[in-house]
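*Asks:* sequence isn't available, so here's the structure alone:
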């Protein structure tokens, strides 16, 4: 999925939410799916990989793009802004 397609899909999800066609939970699911798909297919000049957090409920499902597992762990921890959250990082294979 390219950037434009991802943005269009997110825009469609937001439009459906604004019109009342979808509730917040469904909108969140749709947007998260788009972002995860985009991140999984993300290509860049740097040697980047996609990583997903699992463990604590607050961390599970967070997906980041990073050069290493260590960097991915740091990014997730920064996003959570809570040092007490315990989670593992798993690499996601590109298709």
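*Replies:* Nice, thanks for sending it over. Computed from a predicted model, the values in this text were never measured in an experiment.
*Asks:* every contact and neighbour count from this point should use C-alpha atoms.
*Replies:* OK.
*Asks:* please point out which parts of the helix ranked longest in the chain sit buried.
*Replies:* Longest helix in the chain, counting residues (DSSP state H): helix 24-41. For helix 24-41, burial by neighbour count (16 or more other C-alpha atoms under 10 Å) applies to 27-28, 30-32, 34-36, 38-41.
*Asks:* ok, stretch 79-91 next?
*Replies:* 87, 89, 91.
*Asks:* A further structure is provided below for comparison with the first:
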């Protein structure tokens, strides 16, 4: 999914919410789904990686070209993340 398609899908979800055809929880699920699809279907050299561990990094997803870069990005986002593993997010 490209950026324009993702933005269109979010815009459609917002319009549905504004029309009263879905709840805030429904809107949040829809937007989260759009963002996850965008991140995992990202076109180009970047790939989505997820941190798995016991600290604040657990569950964090970042885009990077490789695992070491993903680890560095996660560390820069959460400071001292504690022990964690980085795995590619499957599509």
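*Replies:* Arrived safely, thanks for sending. Here the structure is a predicted model, which means the values were calculated and not measured.
*Asks:* need the TM-score between these chains.
*Replies:* The TM-score (TM-score structural alignment, normalised by the length of structure 2) is 0.68; 90 aligned residues with a C-alpha RMSD of 2.8 Å.
*Asks:* which of the buried residues of stretch 79-91 of structure 1 fall within strands?
*Replies:* 87, 89, 91 (DSSP state E).
*Asks:* I'd like the distance between the aligned partner of the first one in structure 2 and residue 36 of structure 2.
*Replies:* Okay, so that is residue 87 of structure 1. Here residue 87 of structure 1 is matched to residue 84 in structure 2, going by TM-score structural alignment. Distance of residue 84 of structure 2 to residue 36 of structure 2, given as C-alpha to C-alpha, to the nearest Å: 21 Å.
*Asks:* do residue 68 of structure 2 as well
*Replies:* For residue 68 of structure 2 relative to residue 36 of structure 2 (C-alpha to C-alpha), the value is 22 Å.
*Asks:* how about the residue nearest the centre of structure 1, nearest residue that isn't a chain neighbour?
*Replies:* Centroid check for structure 1 by C-alpha atoms, centre = their mean gives residue 63 as the closest residue, at 3.7 Å. Computed as C-alpha to C-alpha, 6 or more residues apart in numbering, the closest residue to residue 63 of structure 1 that is not its neighbour in sequence is residue 52, at 4.3 Å.
*Asks:* for the one you found, helix, strand, or coil?
*Replies:* Here residue 52 of structure 1 is recorded as strand under DSSP: H, G, I helix; E, B strand; the rest coil.
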